[in-house]
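Visitor: I'd like to go over a predicted model; first the sequence, then the structure.
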Amino acid sequence: MVLPTNKNIMRIVKITKVVTETPTVKTFSFEDILSSKAKPGQFLMVWIPRKEEIPLSVMISDLENSAAITIRKNGLASTSLFNKKLGDKIGIRGPYGNSFTVKKGVKNIVLIGGGTGLVPLVRLIKNIKDIDLNITVIIGARTRSELFFHDFISTLLKNKVHNLLISTEDGTEGKKGYPTDVLQDLLANGQEIDHIYTCGPELMMKKVYDLSLTRGLPLEASIERYMKCGIGLCSSCSINDKLVCVDGTVFNHDQISKLPEFGVYYRNKAGILTKYLTG
């Protein structure tokens, strides 16, 4: 077998495992050495033949020399990928981007995510080797049937000091509300926190960022934007003067403070600056 060495060359891979996470979410595993070594927060450009190429965070796989991607069906490309079967082929480039960091001396961390934003956080948990690190994971979903990865995360945390907290918007599992409500409770109760990591809907992450400021807590957020190239050529993923694909996807609290568009504006597929709808 010839091992790929250039991440910019598209590799055609075969789907080797399909896991249905929820009625709208699936995880697809495939064999690829480069992807299997991805750092938490990095992404792949995934080509769905005859449809589109889209960016997706790299999920871990239990298969040797393999990685995975997790997709929620929504538009044309995501639904086409969702409908793929075992043995079908897709194209991948990457992994691209930077990654989350866990600095020495940190003792208490919080990981907070919603939906498929959990993917890089799962990879971060897998990569943490410090068994004395106190890890709190907050998971959010609309309803119980849309919860996923919670059992897998529990397994990854098995030999670590941890606390797994769940919220659902309708209250069918865990606390009723949003994952940011859970974080707000932790802060109000004076929980010791040294660093926060987040990935998910940008309005959720903006709230996490705002809450982190109330305690002066370091934060890293993996930001999602429309991407067409993944390598800094098209500028479709711009946020202020940064490109998410090459300057991110992970930005720290100091960097975010210089991105006034964060949680306020995004660019649609046509590149038009659009205000988030809130309230």
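Guide: Sure thing, it's come through. What you see is a predicted model; the values in this text were computed from it and never measured.
Visitor: contacts and neighbour counts: CA atoms only from here.
Guide: Noted.
Visitor: Show me the helices in the stretch 101-250 of the chain, by range?
Guide: Assigned by DSSP state H, counting those that start in this stretch, the stretch 101-250 of the chain shows helices spanning 118-127, 150-156, 179-188, 202-215, 244-247.
Visitor: Which of the ones you listed sits closest to Tyr96?
Guide: Closest to Tyr96 of those is helix 244-247 (CA to CA; 7.1 Å).
Visitor: Can you list the neighbours in contact with the helix or strand that the closest one is followed by?
Guide: Per DSSP states H and E, the first helix or strand lying C-terminal to helix 244-247 is strand 250-252. Strand 250-252 has contacts (CA atoms under 8 Å, 6 or more residues apart in numbering) with Gly41, Gly97, Asn98, Ser99, Phe100, Pro218, Leu219, Glu220, Ala221, Ser222, Ile223.
Visitor: Out of those residues, which sit inside strands?
Guide: Applying DSSP state E to the contacts of strand 250-252, the entries found in strands are Leu219, Glu220, Ala221, Ser222.
Visitor: For the third one, grab the count of nearby residues.
Guide: With neighbours defined by other CA atoms under 10 Å, the count for Ala221 comes to 28.
Visitor: How about it, nearest residue that isn't a chain neighbour?
Guide: Leaving aside its chain neighbours, Ala221 sits nearest to Thr198 (4.8 Å; criterion: CA to CA, 6 or more residues apart in numbering).
Visitor: distance of the spatially most central residue of the chain from Leu86?
Guide: In the chain, the residue lying closest to the centroid (CA atoms, centre = their mean) is Gly117, at 3.4 Å. As for Gly117, its distance to Leu86 is 24 Å (criterion: CA to CA, to the nearest Å).
Visitor: Also Arg142?
Guide: 29 Å.
Visitor: Please say which of the two ends up with more neighbours.
Guide: Legend: neighbour count by other CA under 10 Å for Arg142 and Leu86, higher for Arg142 (19 against 13).
Visitor: here's the one I want to compare it with:
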Amino acid sequence: MMNTITDQKHIMLRVDEKRIEGPAFATLFFNYAMPFKPGQFIMVWIPGVDEKPYTICFHSKDRFAITIEAKGIFSQKAVSLNKGDLVGIRGPFGNGFDIQPDHTVAVVAGGCGMAPLAPLVEMLNKNTTVIHGARSKEYILYPDRFDTQRQFCTDDGSFGQKGLVTDLLEKEIASGRQFDMVYTCGPEIMMYHIFNLCETHHIPCQVSLERYMRCGFGVCGACVCGKQLVCKDGPVFGSGELREMNDFNTKALLKSGKDVELSQYFSWRCK
């Protein structure tokens, strides 16, 4: 039976399995059935620590998982959890990707941006163009997970081509490849350049944005981006919404509610 985890109440679940994905990543699996659309997120509560939003990176009829990158206090605690440890879950929340499984599409991921894109890739056809970039080989998530062929690039050239995901996507477009849609998730500056590239070539684009969240369902306003609430209206936004979103790749709110430049926001988020 499929269960919906309510907006206000946590369901306490035990970690069923933990997989180390690299020096900075761990994936936690939970045995629980919930409705889900790729791109949606859940709120994860570690008692005595805090509550944070995480995308679902794996989903089946009776199991789901989240991948965590150890950056700040909460995420470092999260990656230290082991089988049997309890966490609280709320969700899933938000609007996911508009999936077009039979169309010619590209999926572009930067670093841990592959986590929300992974369930999407598994729903698309095997002719999908998948481009995945990261700082170095250690930050490439799930390198052997998909049947779909993937193009890799890294900033230091340690895995795949040395360069940026935008270079690989532009090369695909220049070769004559016609895309009906581009899906992307990763650093916001990367997604901004992907969006602009798509606009230049008149290709619809969907991006998954990240902002600080408290409630997860549009009440507190902490995740406002322009006129949109990332938790409720997103986290996935299409080209039409992005064109009107002045805060995209420019500003975000801190926990205090202060409006700051995006570089300051992400410096704070990584503490």
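Guide: Thanks, I have it. Keep in mind it's a predicted model, so treat the numbers as computed, not measured.
Visitor: now the helices of the stretch 101-250 of the first structure in CSV, with mean neighbour count and distance to Trp47 of the first structure?
Guide: Shown next, in CSV, are the helices of the stretch 101-250 of the first structure (neighbours: other CA atoms under 10 Å; distance: least, CA to CA, whole Å):
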stretch, mean neighbour count, distance to Trp47 of the first structure
helix 118-127, 22, 19
helix 150-156, 14, 27
helix 179-188, 18, 32
helix 202-215, 18, 24
helix 244-247, 21, 16
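Visitor: Of these, which is nearest Lys104 of the first structure?
Guide: helix 118-127 (14.2 Å).
Visitor: In the second structure, which residue range corresponds to the closest one?
Guide: Mapped onto the second structure using TM-score structural alignment, helix 118-127 of the first structure covers residues 114-123.
Visitor: And for stretch 73-85 of the first structure?
Guide: Across the second structure, the stretch matching stretch 73-85 of the first structure (TM-score structural alignment) is residues 70-82.
Visitor: list the buried ones in that stretch?
Guide: Ala70, Phe74, Ser75, Gln76, Ala78, Val79, Leu81 (16 or more other CA atoms under 10 Å).
Visitor: sorry, back to before: is the residue nearest to Ala221 of the first structure in contact with Ile112, as I believe?
Guide: Yes. Counting by CA atoms under 8 Å, Thr198 of the first structure does reach Ile112; the two are 4.9 Å apart.
Visitor: Which single strand of the first structure contains the most residues?
Guide: Longest strand in the first structure by number of residues (criterion: DSSP E): strand 11-22.
Visitor: so what's Cys153 of the second structure up against?
Guide: Ile131, His132, Gly133, Ala134, Phe159, Gly160, Gln161, Lys162, Gly163, Leu164, Val165.
Visitor: do you know how far the second one is from Met213 of the second structure?
Guide: What it means is His132 of the second structure. Going from His132 of the second structure to Met213 of the second structure by CA to CA gives 26 Å.
Visitor: and what of Met181 of the second structure?
Guide: Met181 of the second structure is 28 Å from Met213 of the second structure, by CA to CA.
Visitor: quick one: Arg243 of the second structure from Phe195 of the second structure, how far?
Guide: For Arg243 of the second structure, the distance to Phe195 of the second structure - CA to CA - is 9 Å.
Visitor: neighbour-wise, which of Met181 and Met213 of the second structure wins?
Guide: Per other CA under 10 Å, whichever of Met181 of the second structure and Met213 has more neighbours is Met213, with 23 against 20.
Visitor: what do we get in the first structure for the more buried one?
Guide: Aligned partner of Met213 of the second structure by TM-score structural alignment: Met227.
Visitor: In space, what's closest to that match - neighbours in sequence excluded?
Guide: Once flanking residues are discounted, Met227 of the first structure sits nearest to Cys237: 5.2 Å by CA to CA, 6+ apart.
Visitor: The one you found: what's it in contact with?
Guide: Taking CA under 8 Å, 6+ apart as the test, what Cys237 of the first structure contacts is Arg225, Tyr226, Met227, Lys228, Leu243, Val244, Cys245, Arg267.
Visitor: What does the fifth one correspond to in the second structure?
Guide: For Leu243 of the first structure, the aligned position in the second structure is Leu229, judged by TM-score structural alignment.
Visitor: Surely that match touches Gly216?
Guide: No. Using CA under 8 Å, Leu229 of the second structure makes no contact with Gly216, being 9.7 Å away.
Visitor: more neighbours, the two?
Guide: Neighbour count, other CA under 10 Å: between Leu229 of the second structure and Gly216, Gly216 has more, with 27 against 22.
Visitor: For the more buried one, which residues are in contact?
Guide: Asp7, Ile42, Met43, Pro53, Gly91, Phe93, Gly94, Cys231, Lys232.
Visitor: out of the contacts of strand 250-252 of the first structure, who's nearest Lys26 of the first structure?
Guide: Lys26 of the first structure lies nearest to Gly41 out of the contacts of strand 250-252 of the first structure, by CA to CA, at 19.2 Å.
Visitor: and that closest one, how many neighbours?
Guide: Residues near Gly41 of the first structure, counting by other CA under 10 Å, number 29.
Visitor: What of Asp50 of the second structure?
Guide: Neighbourhood size, Asp50 of the second structure [other CA under 10 Å]: 12.
Visitor: Which one of the contacts of Cys237 of the first structure is nearest to Asp151 of the first structure?
Guide: Among those, and counting by CA to CA, the member closest to Asp151 of the first structure is Arg225, at 28.6 Å.
Visitor: ok, and the closest non-adjacent residue to that closest one?
Guide: Cys237 (5.0 Å).
Visitor: so how far is Ile46 of the second structure from the closest residue to Ala70 of the second structure other than its chain neighbours?
Guide: Nearest residue to Ala70 of the second structure, sequence neighbours excluded (CA to CA, 6+ apart): Gln76, at 4.7 Å. Plainly put, Gln76 of the second structure is 11 Å away from Ile46 of the second structure if you go by CA to CA.
Visitor: ok, which stretches of the stretch 1-150 of the first structure are strands?
Guide: With DSSP state E, counting those that start in this stretch, the ranges of strands along the stretch 1-150 of the first structure come out as 11-22, 25-31, 43-48, 52-57, 59-60, 66-72, 89-96, 108-114, 134-141.
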